[in-house]
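> Following is a predicted model, sequence given first.
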Amino acid sequence: MSIAFWITAGLLAVVALVGGITKTFVPKQKLAAAPGGQWTANASTGFVKTLGVLEILAAFGLILPAVTGIAPVLTPITAICWVLLMIGALITHYRNEGVSPVMLLNVTYLSLAVFVAFAAA
């Protein structure tokens, strides 16, 4: 795999891990007060924590299969799942805030995930 793949997959994995840890362990009220986190005010705590756990799993799914060579098909599958998650994030942010700067980040992460999916396939 190319250096560009590893840099992109690593960056995306860090984003997923940080976002997942935040959603899983930071109280919902604190998330709702943060920029870009307003959507959590209208979501259940269980939903937010579930998204967090899925993001943590995505962080591992983007890297471990490619590194270990065990079920490497899971890396592009995880990247495609991340694309779907980012589409959901775009819809959620648009419904709650209209067009916002956070949506640019979502589009960036979506684009990185598309690259990872194709590069790993």
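That came through, no problem.
> Please count neighbours and contacts with C-alpha atoms only from this point.
Will do.
> pretty sure L17 is in contact with A59, am I right?
Yes: taking contacts as Cα atoms under 8 Å, L17 lies within contact range of A59: 5.4 Å.
> Those two: which has the busier surroundings?
Set side by side, L17 and A59 show more neighbours around A59, with 27 against 21, by other Cα atoms under 10 Å.
> Touching, that one and A13? I think so.
Yes: using Cα under 8 Å, A59 is in contact with A13, at 4.1 Å.
> Take this one as well and set it beside the first:
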Amino acid sequence: MNVFLWIVAGLLAAFFLAAGGNKLAQSKAKLGENPNMKWTEDFSAGTLKLIGTAEVLGALGLILPAALDIAPILVPLAAVGLAVIMAAAIVVHVRRKEYKTLPINAVVLVLAVVLAIFRFGPNSF
């Protein structure tokens, strides 16, 4: 089970590192050109940078604390934080009637919740 949880953590970290890095590296106008990122119209540039920063820090929090054996309790906390971000993303997409991205958001949300549950509980560090 530990190997499975490490794989889930690695996949989530890669996903959120890419997504957050993208939000940090590109301007709001550039992000809005992507048809899957039209939701960015509802947020300020500063808010988008904050979301990107939270995603990157969450991605690092999924891997580094356990890998370095420094405060490994941060792993499930990072998973919870990323699950909250994904739940908020689902709400935004439903309000904007952008249903195409919901399956990806739902899968990532479920993976983050599973990781949080198992790292808090039976497979903690």
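That came in fine, so what should we check first? For clarity, every value in this text was computed on a predicted model and none was experimentally measured.
> Could you check how far F118 of the second structure is from P65 of the second structure?
16 Å (Cα to Cα, to the nearest Å).
> what do you get for I117 of the second structure?
17 Å.
> V80 of the second structure too?
On the measure of Cα to Cα, V80 of the second structure and P65 of the second structure end up 15 Å apart.
> Pick out whichever of the two has more residues nearby.
Shown here are V80 of the second structure and P65; by other Cα under 10 Å, V80 has more neighbours (20 against 15).
> dump the residue contacts of the more buried one.
112-113, 116 (Cα atoms under 8 Å, 6 or more residues apart in numbering).
> tally of neighbours for L85 of the first structure?
18.
> What of L111 of the second structure?
Count around L111 of the second structure with other Cα under 10 Å applied: 18.
> Can you tell me what it aligns to in the first structure?
Counting by TM-score structural alignment, L111 of the second structure corresponds to L112 in the first structure.
> for the host helix or strand of that match, packing partners?
Using DSSP states H and E, L112 of the first structure maps to helix 101-120. Helix 101-120 of the first structure sits against helix 3-25, helix 74-97, with contacts defined as 3 or more Cα pairs under 8 Å, 6 or more residues apart in numbering; DSSP states H and E.
> contacting residues around the residue nearest the centre of the first structure?
Computing the C-alpha centroid of the first structure and ranking residues by Cα atoms, centre = their mean puts A16 first, at 4.4 Å. By Cα under 8 Å, 6+ apart, the residues touching A16 of the first structure are 55-56, 58-59.
> Go through those residues and flag which are in helices.
The members of the contacts of A16 of the first structure that map onto helices under DSSP state H are 55-56, 58-59.
> Going by distance to M1 of the first structure, which of the residues you listed wins?
Nearest to M1 of the first structure among these: A59, at 17.9 Å, using Cα to Cα.
> any idea how far F118 of the first structure is from that closest one?
In terms of Cα to Cα, A59 of the first structure sits 17 Å off from F118 of the first structure.
> Could you do L74 of the first structure as well?
12 Å.
> Settle it for me: which of those two has more neighbours?
Legend: neighbour count by other Cα under 10 Å for L74 of the first structure and F118, higher for L74 (20 against 12).
> Surely that one touches P65?
Yes: using Cα under 8 Å, L74 of the first structure and P65 qualify as a contacting pair, with a distance of 6.2 Å.
> Now the common contact residues for those two.
With Cα under 8 Å, 6+ apart, L74 of the first structure and P65 have no common neighbours.
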